[in-house]
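**Student:** this one's structure only:
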């Protein structure tokens, strides 16, 4: 399933027809928020203060049915490969800091394709797709420059995961940022990359934010804004979200200051729904469920696009989009086209730019044949099938900042079974149709069985803590141990 692209040939053909400068091919700023819930952004929740994001969304296109995986690593693997998790080996678990592999090197990933098409490629923030050898790292997979961390999470101030540092520029650890809040640090680094970019080349910047993943940490100036919220965990999450908004503001201003903004396509996306557990305090209201679940609250994500090249703006688009679709769509925007007929991702540019109906009519939430009970769900048209466990918590959690909505409605399910929902009529998953529509249930189960036949094997191998320990590499998480 290796992704192949006749990038060089296509690039030459395209450049023979048009002037292949930055005026023809936009800069691409892809911002991936971490654990941002459906109700954790201002345009969905008036108690959230995200003025920069709200303005961009209002002047762009907001996507109402945009999906990702229920957890961090699988979503990133889908974005970078263009394949669903059950086709790229990340259907079972997330990366661990001691996992001695990563996203399969059989895949030629998004920055590599864009680099072949003439783009300068930059990454700032969280990687989470493997680092045990150079070939798995951002620099080994198509990024010209990288500033950020390899593992799934860390302290926002010390930049340590546990006892050891996880922060570097390219391959060099950066021990000099202790005490600098990562939202501010990453804003500065991204702005510096913009400032030093060769304006004659198109830019792809992947700003993969640590915000608003745990631990809950934020400077007091952000926390004070939400003193009206009694729940301290939720107050911190809201402050972190505003800090994230300020990060985006700094980066956008850098694009404007250096003359790139009018030709920049910005995509903002969350990697999964918010974790609603106490002490993590994301919110997906009115959707059901949490991060790490197959409910809509774990998988339907905040997503909008902004850019002057969009032909239709200022509205909410109800077309179905999955995170895998951004791979072929951005390659198309960059002047190339994929010749990989097996790729799950679809080119949705006409949906994004013109408001045309989405070519996507179905997708896989997850298919995991290793677990018992199974952890599987698919969407076909208006209908969603959950087969086996969906994950917990499965509650409907109103935002604590709005006490007019009442308390948590318990939806916990501890026994595995099969459920069917019409997601268009019932996006909050309250009305199980499995008994009322046996023919539709049988049809969906048959489609699930058909899809299961193409499952890609899980490639995780036993963890090797001693070999991977940063004690062997000067105190920083580093490649070179597998």
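**Tutor:** Happy to help now that I have it. None of the values given here were measured: they were computed from a predicted structure. Numbers count the residues shown, from 1 in each chain.
**Student:** hey, let's count contacts and neighbours off CA atoms from now on
**Tutor:** Fine.
**Student:** Count residues in the vicinity of residue 455, would you?
**Tutor:** Residues lying near residue 455 (other CA atoms under 10 Å) number 17.
**Student:** Same check on residue 199?
**Tutor:** For residue 199, using other CA under 10 Å, the count is 14.
**Student:** likewise residue 331?
**Tutor:** 20.
**Student:** can you confirm it is in a strand?
**Tutor:** No: when the secondary structure is assigned by DSSP: H, G, I helix; E, B strand; the rest coil, residue 331 falls in helix instead of a strand.
**Student:** residue contacts, it?
**Tutor:** 110, 113, 114, 337, 338 (CA atoms under 8 Å, 6 or more residues apart in numbering).
**Student:** And the residues you listed, which is closest to residue 301?
**Tutor:** Nearest to residue 301 among the contacts of residue 331 is residue 110, at 20.6 Å by CA to CA.
**Student:** Check the gap between the closest one and residue 242 for me.
**Tutor:** 29 Å (CA to CA, to the nearest Å).
**Student:** Which one's more surrounded, those two?
**Tutor:** Between residue 110 and residue 242, counted using other CA under 10 Å, residue 242 has the larger neighbour count: 27 against 23.
**Student:** before we go on, here's another structure to hold up against the first:
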């Protein structure tokens, strides 16, 4: 699709191609109501590529990558004058700009909207609700860590040394409250009994540098722009009373492209109707802890910044070729959360959380207890994975054994014992390389200036999908 590389900026004429069908479009075919709350970030140069034209019945949120936590604005460099910015509101209810909400905290707005959608939903019809929070990402100008009361946050989290990290902790805690409130609402509407809830991160923390949020991917190596585990290993939790097996940790290889066939299958669809896709149906993996059919996955091929990565052998071996920005984020970063002044992990907060209390109402036979929580946490604890070996940038080709070295401390590329692994992964890589769609030129268009649209980020062209070809025909609006 040509969307690999640096993410979309507001004002770019790039988007998810119209010939690529989305999950909400597929689920609507199965009778679902579909709603998006929060971030879109798949293009907005024209109305045809925005959420309510791509399968969502409603959208409440922003079209770009991030906005201010309170002012809901976004700024990007003026392509005609780098000393100035294009600045405008990026917050809408469907297509209506939400100027009246300026000054209100975005996490609470999103939570309230999601709860309202659940409250008003006709339960005779299935629901697909996607909530993409801003929380965790920086806000205004790519630096803001907005919280309702900074002084209270600094007092509450005073055991954390950095003030900015205290703000980060508070905004994540507010998001956690949002999740609990939403699960409680599902329980109240008696919808939780037939729900599948997935909570996950899309990339690792950006402890420092561009869009610095002071988060931590400890103990992994690298930050969000890299292909090291600290940048790409996703964490998540999935819950459903429909699962045959509960309270387990899965280390199976799963990719975000697997969500479409998995949820389409769960919704009653025949995945053969999806045609040729990259994703695998992982329902048996997540519901019964079965072995995945996926053996490898492409992490990325950035043909502009010249770095790439691929996982193979059921996720054991990772082959990297080059590093983002000459290895600028190739180190180890972030707080462990295990310092002498840090408070102990509070199991009671988990057990008494709104989410757990709602779940226990419908699953009295599978109570979560302190011992089970501790056992699960122990399974995912890899704190001892770092070694004292000298750090290397990995600006050329590197091979890592993630089963035995998840912190990527040892480069095995010249190890004779794994030369066949290197050869096989190179072959896979070159197979993927043949299918790469070159990245479109990244540029902000002058006609996108929010000043032209009452200081709001708005579509500035019309995209008409040709029936004979998948690319766009653009008609500039006069």
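**Tutor:** Sure, I can see it. Note that the structure is a prediction, hence the values are computed from the model and not measured.
**Student:** Now the TM-score, please.
**Tutor:** For this chain pair, the superposition-based TM-score is 0.78 by TM-score structural alignment, normalised by the length of structure 2; 392 aligned residues with a CA RMSD of 2.2 Å.
**Student:** before we move on, the earlier item: which of the contacts of residue 331 of structure 1 fall in helices?
**Tutor:** 110, 113, 114 (DSSP state H).
**Student:** which of those residues lies closest to residue 458 of structure 1?
**Tutor:** residue 110 (21.4 Å).
**Student:** all helices of the stretch 151-300 of structure 2, in order?
**Tutor:** 163-188, 229-232, 259-266, 283-288 (DSSP state H, counting those that start in this stretch).
**Student:** so the second one matches what in structure 1?
**Tutor:** Put plainly, it is helix 229-232 of structure 2. Residues 296-299 of structure 1 are matched to helix 229-232 of structure 2 when aligned by TM-score structural alignment.
**Student:** which residue in structure 2 lines up with residue 358 of structure 1?
**Tutor:** In structure 2, residue 358 of structure 1 lands on residue 292 (TM-score structural alignment).
**Student:** ok, now which ones touch the residue nearest in space to the middle of structure 2?
**Tutor:** Closest to where the C-alpha atoms of structure 2 average out (CA atoms, centre = their mean) is residue 202, at 2.2 Å. Each residue near residue 202 of structure 2 by CA under 8 Å, 6+ apart is listed here: 232, 234.
**Student:** For it, give its distance to residue 275 of structure 2.
**Tutor:** Taking CA to CA, one finds residue 202 of structure 2 at 25 Å from residue 275 of structure 2.
**Student:** Just give the closest residue to residue 49 of structure 2, not the sequence neighbours.
**Tutor:** residue 43 (6.3 Å; CA to CA, 6 or more residues apart in numbering).
**Student:** The one you found contacts residue 15, correct?
**Tutor:** Yes: counting by CA atoms under 8 Å, residue 43 of structure 2 touches residue 15, with 4.0 Å between them.
**Student:** Between these two, which contacts overlap?
**Tutor:** What both residue 43 of structure 2 and residue 15 touch, as defined by CA under 8 Å, 6+ apart, is the set residue 49.
**Student:** In terms of neighbours, single out the busier of the two.
**Tutor:** residue 43 (25 against 18).
**Student:** So what does the more buried one match up with in structure 1?
**Tutor:** Checking TM-score structural alignment: residue 43 of structure 2 goes with residue 130.
**Student:** can I assume that match sits in a strand?
**Tutor:** No: Residue 130 of structure 1 is assigned coil when assessed by three-state DSSP, not a strand.
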